[in-house]
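Asker: Give the three-dimensional model of this entry:
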Amino acid sequence: MNSQKSNLPSPMTTPDGYMKDPQGRLVPIDTIKPVDLKRDAVVRQIIDDARKLNAEIAAFRKRAFEAVEEFIAESAREYKVKMRGAEGKGNVSLATFDGQYKVQRAVSESISFDERLHAAKELVHQCINDWSDGARPEVQALITGAFEVDKAGNINTGRVLSLRKLDIDDKRWKRAMEAISDSVTVTGSKAYIRVYERDGEGNGYKPISLDVASA
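Answerer: Next up is the predicted model:
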């Protein structure tokens, strides 16, 4: 058996003097137009910079969360309290002594509804049918619109939960609101760090954007 290594390039590498096209075919560089080579170089440079920036933002996010959590724990120790588990993980706002800068840690929860939402919807529709002569049109529109779904078949959780703010004295309505509350399931949560500085004109705070599109 011939034990000599092959000089052929690995399928995962591109040999010198060639570039791969979108179909993965090897194209000799000297046959590629200069403008196409320049475009390739510009895009690759931007992507390289973007990856570096992404890594920097990820490192900043990690440092910021750790700094906030450490400060909360340190502040709690002033009162001889030791933070445990999820304690101290919620929303918090920290500001500089002069109020010029502010850091917010915000936690957004993703929620869904289980099968009890269908019972709530049925009770709500019973109420609407009985109120058809007396309820204000805008209230009816608000209630019926809460259970509409989007093109993907998803229900707007904010609209459904907002129904609980309506003060309606009807036993079926109250049972419906109880069913909505019982049907809520927290499926996940995500924490954000937001940073602000005071507007020079004294009109409150403006965000220091970490978004490329709005920086």
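
Asker: all contacts plus neighbour counts: C-alpha atoms, from now on.
Answerer: Will do.

Asker: what helix or strand does the residue nearest the centre of the chain sit in?
Answerer: Nearest to the mean C-alpha position of the chain, by Cα atoms, centre = their mean, lies K190 at 6.6 Å. Here K190, judged by DSSP states H and E, is contained in strand 184-198.

Asker: Ok, D211 next?
Answerer: Counting by DSSP H and E, D211 is found in no helix or strand.

Asker: buried residues in the strand holding K190?
Answerer: 184, 193-197 (16 or more other Cα atoms under 10 Å).

Asker: contacting residues for the residue nearest to the centre of the chain?
Answerer: When contacts are counted by Cα atoms under 8 Å, 6 or more residues apart in numbering, K190 touches 107-109.

Asker: Repeat that for L94.
Answerer: L94 makes contacts with 102-104, as judged by Cα under 8 Å, 6+ apart.

Asker: Just give me the closest of those to Q45.
Answerer: If you rank the contacts of L94 by distance to Q45 using Cα to Cα, V103 comes first, at 32.7 Å.

Asker: Here is the second sequence; please produce its structure so I can put it next to the first one:
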Amino acid sequence: MIEQTTTTPIEAAPVPGGRVELNGQIYWTDAKGALIPAEIVKPTDQLVDEQVRKIMGFAVPLNAQVARFKQHTLNDVADLMAVLAQEYSTKIGGEKGNVTLTSFDGTLQVKVQVQERLTFGPELQAAKALVDEYLTELTEDSGPELRGIVHHAFRTDQSGLVNRAELFRLLRYEIPDERWQSAMRAIKDSIRVDGTKEHVRFYRRADARARWEAVTIDVADA
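Answerer: You can find the predicted model right below:
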């Protein structure tokens, strides 16, 4: 029997006040860590601060509850898969652990999708050097689109991560130049699987002929 998970009402969690008392005087701590006397903090700043702390008081425990719900769901699905595997003496679900569970009447659905986290090794720098060498021989008129694609593919974001989708896009180009071919092999060799992340998605519909509608848990999409 799969254990049913339950939720409890969200209660506000204590949030640091951002204020200190020194020698009987109340000070507010600003973003630089400086202590500002309470009487010179603008009322509007005080109001914003109050509301942010009030909202965060509910957001923090809600985040923890969603995390617990996700883990309970994954555990329930894993238990069910184990029971089914024992019953039928075979592995249930996709090759990477993906599985879709649908209610008997076809109106409710739970999907567990396992996504690999990819990183890129030092071979990527060799690939960029080879691509740059190839591009230097192209005229401005002969490869402007390709130059733009390469620029976006190897450009890193604020976290130092390359654009994975644009990088994989380069692999689709059939360019016979030996340096390009070597660069594409280097890109493929640079790919590392740095663990996996499990996503749980929920769907419902009025009847078995209706379209599925997502039941979102993401606050941004609620």
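
Asker: And the TM-score between them?
Answerer: Once superposed, chain against chain, the TM-score is 0.65 (TM-score structural alignment, normalised by the length of the first structure); 188 aligned residues with a Cα RMSD of 4.0 Å.

Asker: returning to that earlier point: what lines up against the residue nearest to the centre of the first structure once you look at the second structure?
Answerer: Counting by TM-score structural alignment, K190 of the first structure lines up with K197 in the second structure.

Asker: Look up how far V99 of the second structure lies from that match.
Answerer: 14 Å (Cα to Cα, to the nearest Å).

Asker: Quick one: map L170 of the second structure onto the first structure.
Answerer: Per TM-score structural alignment, L170 of the second structure is aligned with L163.

Asker: Double-check that that match belongs to a helix.
Answerer: Yes: counting by DSSP: H, G, I helix; E, B strand; the rest coil, L163 of the first structure is part of a helix.

Asker: I'd guessed it sits against G145; true?
Answerer: No: the criterion here is Cα atoms under 8 Å, and L163 of the first structure misses it with G145 at 10.4 Å.

Asker: More neighbours: which of the two?
Answerer: More neighbours surround L163 than the other of L163 of the first structure and G145, with 18 against 13 (other Cα atoms under 10 Å).

Asker: Could you check what's spatially nearest to that one, not counting adjacent residues?
Answerer: Excluding the flanking residues, the one nearest L163 of the first structure by Cα to Cα, 6 or more residues apart in numbering is I143, at 6.9 Å.

Asker: before we move on, the earlier item: so how far is E21 of the second structure from the match of K190 of the first structure?
Answerer: K197 of the second structure is 45 Å from E21 of the second structure, by Cα to Cα.

Asker: what does N63 of the second structure give?
Answerer: For N63 of the second structure, the distance to E21 of the second structure equals 31 Å [Cα to Cα].

Asker: can you list contacts of stretch 181-196 of the second structure?
Answerer: Under Cα under 8 Å, 6+ apart, the answer for stretch 181-196 of the second structure is 114-124, 126-128, 130-131, 170-171, 175.

Asker: whoops, stretch 86-96 of the second structure was the one
Answerer: 81, 84-85, 99-100, 114.

Asker: so how far does that stretch reach from one end to the other?
Answerer: One end of stretch 86-96 of the second structure to the other measures 19 Å (Cα to Cα).

Asker: That stretch: how far from the chain's middle?
Answerer: 27 Å (Cα atoms, centre = their mean, to the nearest Å).

Asker: same question, stretch 183-196 of the first structure
Answerer: Worked out by Cα atoms, centre = their mean, stretch 183-196 of the first structure lies 8 Å from the chain centre.

Asker: average offset between that stretch and the second structure?
Answerer: On superposition with the second structure, the mean distance recorded for stretch 183-196 of the first structure (mean Cα distance after the TM-score superposition for the first structure) is 1.9 Å.

Asker: Okay, angle between the longest helix anywhere in the first structure and strand 184-198 too, please.
Answerer: For the first structure, the helix that runs over the most residues, judged by DSSP state H, is helix 34-77. Here helix 34-77 of the first structure points in a direction 100 degrees away from that of strand 184-198 (axes from the mean of the first three to the mean of the last three Cα atoms, to 10 degrees).

Asker: what range in the second structure does the helix or strand just after helix 34-77 of the first structure sit on?
Answerer: The helix or strand immediately downstream of helix 34-77 of the first structure is strand 92-95, counting by DSSP H and E. Here strand 92-95 of the first structure aligns to the second structure at residues 99-102, judged by TM-score structural alignment.

Asker: immediately after the strand holding K190 of the first structure, which helix or strand?
Answerer: Moving toward the C-terminus from strand 184-198 of the first structure, the next helix or strand (DSSP H and E) is strand 205-207.

Asker: so that next one matches what in the second structure?
Answerer: Going by TM-score structural alignment: strand 205-207 of the first structure matches residues 212-214.

Asker: Now the matching stretch: buried residues?
Answerer: Neighbour-count burial for stretch 212-214 of the second structure [16+ other Cα under 10 Å]: W212.

Asker: Equivalent analysis for stretch 19-32 of the second structure, please.
Answerer: Buried residues in stretch 19-32 of the second structure, counted by 16+ other Cα under 10 Å: 27-29.

Asker: for stretch 150-169 of the first structure, same thing?
Answerer: 155, 160, 163-164.

Asker: Next one: D45 of the second structure from R192 of the second structure, what distance?
Answerer: For D45 of the second structure, the distance to R192 of the second structure equals 47 Å [Cα to Cα].

Asker: Then L108 of the second structure?
Answerer: 36 Å.

Asker: and what of A210 of the second structure?
Answerer: 41 Å.

Asker: now swap in T216 of the second structure and tell me
Answerer: 31 Å.

Asker: Could you do V52 of the second structure as well?
Answerer: Applying Cα to Cα to V52 of the second structure and R192 of the second structure gives a distance of 40 Å.
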